[in-house]
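1. Sequence first, then the predicted structure:
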Amino acid sequence: MIDLSGLGVAMVTPFTADGNIDFTGLKNLTEHLIEGGVDVLVVQGTTGESPALTSDEKRKVLDYVLDVNQGRTKVAFGIGGNSTSMVVDQMKSFNADGVSAILSVSPYYNKPTQAGIVAHYQAIAEAAPAPIILYNVPGRTGSNMLADTTLALAEHENIAAMKEASGDLSQIEEIIEYKPSNFQVISGDDGLTLPMIALGAEGLISVVGNAYPAEFGKMVHTAMKGDLDIAKPIHFQFKRMIELLFVEGNPGGVKEVLKHLNICDHHMRLPLLPVSEKTKAALIAEANNIA
């Protein structure tokens, strides 16, 4: 199995003012993350506004990131949906050269049973050309993957990890306690990463890491080494920033910070909009505090 530990970043997709992909901004972001020491570049998760991109655009974004990366760090790519047969077809036709893993969200909107979630992931894992990262995010999907569901799927030879964003530490603790040794639990929640690592999680797929990869990477890596005296102050330093990033939804907040840092612009695709002037002012004030 591939090692997905450390800091992963769910990359935003930069856009120009007219709504096209901003490849200059994407290059800036990719270099910023690699230079910041990111362990995994996660392309086209929900932070990348994947529902608003065509299949062709998603592929172009991935190919561009792979070209800029030149093998310097691991790359994961998002392929998911609520039609199992459609996801299976995408897996079968996907060229995974240069891709270490595939992040696949639990089926959304349909609200399948736990048995349905297991069957869905087993089908796509059989078809996938790279190891699968399960992704549990009930706030987006409308259903929660229970610990028993995750543990059943963790036995599959082509399922490597879980991005856990349920916010339920009791559930997360159960998964970590009983999972196979080669299955990695990864935080999907910036604000809960430190306690999750204390419980035994092996890293993070981050939003705030888009803007602050070196700083947040230091928190993740020192926490994983047990150096909590170093990790805890960083956790508290970013507490307010993390809260502000999600006031008006993701990725509007982090795109505003990226604009402030001159990495890429803040443009988004409908139905998402840039954050309000009030939230923008608060984000920039907090970014200046961190700087």
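-> Received, thanks. This structure is a prediction, so every number in the text was calculated from the model and none was measured.

2. Please count neighbours and contacts with C-alpha atoms only from this point.
-> Noted.

3. Mind telling me what element Val88 is part of?
-> Element membership for Val88 (DSSP states H and E) is helix 84-93.

4. what's in contact with that helix?
-> With CA atoms under 8 Å, 6 or more residues apart in numbering as the test, helix 84-93 has contacts from Ile79, Gly80, Gly81, His120, Ala123, Ile124, Ala127, Ala128, Pro129.

5. Just the closest of those to Gly6, please.
-> Ranked by distance to Gly6 (CA to CA), the contacts of helix 84-93 are led by Ile79 at 21.5 Å.

6. Met1 and His156: what is the separation?
-> Look at Met1 and His156: by CA to CA, to the nearest Å, they are 11 Å apart.

7. picking up where we left off before, give the PyMOL command for selecting the buried subset of the contacts of helix 84-93.
-> A single PyMOL command suffices to select whichever of the contacts of helix 84-93 are buried according to 16 or more other CA atoms under 10 Å:
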select buried, resi 79+80+81+120+124+127+128+129
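
8. Out of the contacts of helix 84-93, name the two that are farthest from one another.
-> Gly81 and Pro129 (16.9 Å).

9. Is Ile133 located within a strand, as I assumed?
-> Yes. Under DSSP: H, G, I helix; E, B strand; the rest coil, Ile133 falls within a strand.

10. what's around it, how many residues?
-> Ile133 has 28 neighbouring residues, counting by other CA atoms under 10 Å.

11. is it true that it touches Ser104?
-> Yes. Assessed by CA atoms under 8 Å, Ile133 is found in contact with Ser104 at 6.1 Å.

12. What residues sit buried inside the helix or strand encompassing Ala282?
-> Taking DSSP H and E as the criterion, the element that holds Ala282 is helix 277-290. Buried residues in helix 277-290, counted by 16+ other CA under 10 Å: Thr279, Lys280, Leu283, Ile284, Glu286, Ala287.

13. Contacts only, for the fourth one.
-> Contact analysis of Ile284 by CA under 8 Å, 6+ apart lists Val257, His260.

14. how much space between it and Leu244?
-> Applying CA to CA to Ile284 and Leu244 gives a distance of 10 Å.

15. same check, this time on the last one
-> In this structure, Ala287 lies at 11 Å from Leu244, with CA to CA as the measure.

16. Against that first model, consider the following:
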Amino acid sequence: MSAPLTLDQSAKSAPRAHLFGVSVAMVTPFTESGSVDLARLAAHAADVVAQGVDGITLYGTTGEGASLGMTERAAMLDAVKDAGVPADRITVGIAACDPETAEAQARAAFRGGASRLLLAPPFYFKGITDDALFTWVTEFVARLGDASPEIILYHIPQVTGVSFDAPLVRRLKDACGAAIYGVKDSAGSWDHAAALLPMDDLAILIGDERLLARAAPLGGAGAISGMANLLPGVMRRLVHAGEPQPALDSLVGEIVQVPVTPLVKALVGAARGEDGWQRTRAPLQPADASVVAALAPRVEELAATQVP
């Protein structure tokens, strides 16, 4: 990130190799015609950064990254930078199964000034071995040998069907050195997170907000968080102070019962008082309006607890 961060004393009981902080897993708004709504994206990015988050992540799962093309990606990166978000506070999602496309997405990020990549595994073929995945990642790193990427391995097997388990993560870090910056663990399994947390030469990022307070004093470096779209101040306290948030845990528990990305996006629209955020790109469908109506007041109530 662009400046050193300071931990509250309550979160200092274990060392952190990197204090990553809170990066908002940005939702991607669309216009009525289906194109990316760059103006809304830029305004939302500027707002969450102004509320104290440490950065933003583009083209992740919450941002429908696998449904975005190269031209759209470049325009989105330019739009958030034009809104005042520094490039060194932007993480860029990579979602591709072939090495050529993965490299092209990475190099587009580098041209835009971003060096931190959230790397999903190749997700089309299932049942692949750790050796095969090791080969794919190390070949990707080799393709970027003239750059200095900071790669965050993205473990979200409920979406990709492919896992970055702890032994493979250790092997990749040992083989690739500084190119492997960290791991985002979005599996929602404490056992998996606990196996990663002792790796103090990596930034261990927890994707399930319900595990963050438990992970922070054990060396958790932060989060790339979809809920930070809605509650940036709450998420900052949770990550930087390791402060439990039972009301947030309860809300997240309800959100994950339905398709998460459309619901978070629609809740952003409700929080901002703007119509149109419910639009998704196929194959995703918009969130159920009754669920949005039921949860929006809970978000508003939690948002009122945020420290300015």
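-> Yes, it's here. Given the structure is predicted, the values throughout are model-derived calculations rather than measurements.

17. now the helices: where do they sit in the stretch 101-250 of structure 1?
-> 114-127, 138-141, 147-153, 169-178, 193-199, 213-224, 228-237, 239-245 (DSSP state H, counting those that start in this stretch).

18. and among those helices, the most buried is which?
-> Among the helices of the stretch 101-250 of structure 1, ranked by average contacts under mean count of other CA atoms under 10 Å, first place goes to helix 213-224 (a mean of 22).

19. any chance you could map the helices in the stretch 1-150 of structure 2?
-> Under DSSP H, counting those that start in this stretch, the stretch 1-150 of structure 2 gives helices at 38-50, 70-82, 99-111, 130-143.

20. how far away is Ala96 of structure 2 from Ser35 of structure 2?
-> 21 Å.

21. Sorry, slip of the keys, the one I care about is Glu300 of structure 2.
-> To Ser35 of structure 2, Glu300 of structure 2 is 29 Å away according to CA to CA.

22. same thing with Asn229 of structure 2?
-> Asn229 of structure 2 is 20 Å from Ser35 of structure 2, by CA to CA.

23. Which one of those two is surrounded by more residues?
-> Comparing Asn229 of structure 2 with Ser35 by other CA under 10 Å, the one with more neighbours is Asn229, at 25 against 12.

24. What does that one correspond to in structure 1?
-> Asn229 of structure 2 maps onto Asn210 in structure 1, with residues paired by TM-score structural alignment.

25. now Ser115 of structure 2
-> Match for Ser115 of structure 2 (TM-score structural alignment): Ser100.

26. Contact partners for that match?
-> Ile2, Lys74, Val75, Ala76, Ala130, Pro131.

27. got a winner among those residues for most neighbours?
-> Counting by other CA under 10 Å, top hit in the contacts of Ser100 of structure 1: Ala76 with 27 neighbours.

28. hang on, it packs against Ser104?
-> No. Using CA under 8 Å, Ala76 of structure 1 is not in contact with Ser104; the gap is 10.1 Å.

29. which ones are touching the one residue sitting closest to the centre of structure 2?
-> Taking CA atoms, centre = their mean, the centroid of structure 2 lies closest to Ile224, which sits 3.4 Å from it. Ile224 of structure 2 sits next to Val22, Ser23, Val24, Ala25, Ile56, Thr57, Lys184, Leu205, Ile206, Gly207 when contact means CA under 8 Å, 6+ apart.

30. Select from those residues every entry located in strands.
-> Among those, the ones falling in strands (DSSP state E) are Val22, Ser23, Val24, Ala25, Ile56, Thr57, Lys184, Leu205, Ile206.

31. which of those are buried?
-> When neighbours are counted using 16+ other CA under 10 Å, these contain these buried positions: Val22, Ser23, Val24, Ala25, Ile56, Thr57, Lys184, Leu205, Ile206.

32. With distance to Ala79 of structure 2 as added columns, please give these in a markdown table.
-> Shown next, in a markdown table, are those (distance: CA to CA, whole Å):
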| residue | distance to Ala79 of structure 2 |
| --- | --- |
| Val22 | 21 |
| Ser23 | 17 |
| Val24 | 16 |
| Ala25 | 16 |
| Ile56 | 13 |
| Thr57 | 13 |
| Lys184 | 25 |
| Leu205 | 26 |
| Ile206 | 27 |
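
33. Need the max-distance pair from those residues.
-> Across these, the longest distance by CA to CA is 15.2 Å; it joins Ile56 and Ile206.

34. what's around the spatially closest residue to Ile255 of structure 2 that is not a sequence neighbour, how many residues?
-> Among residues not flanking Ile255 of structure 2 along the chain, Leu263 sits closest, at 7.3 Å (CA to CA, 6 or more residues apart in numbering). By the criterion of other CA under 10 Å, Leu263 of structure 2 has 24 neighbours.

35. which residues touch Leu263 of structure 2?
-> Neighbouring residues of Leu263 of structure 2 by CA under 8 Å, 6+ apart: Ile255, Gln278, Pro286, Ala287, Asp288, Val292.

36. Check the gap between the closest residue to Asn229 of structure 2 other than its chain neighbours and Pro99 of structure 2 for me.
-> Once flanking residues are discounted, Asn229 of structure 2 sits nearest to Val24: 5.9 Å by CA to CA, 6+ apart. Separation of Val24 of structure 2 from Pro99 of structure 2 (CA to CA) stands at 27 Å.
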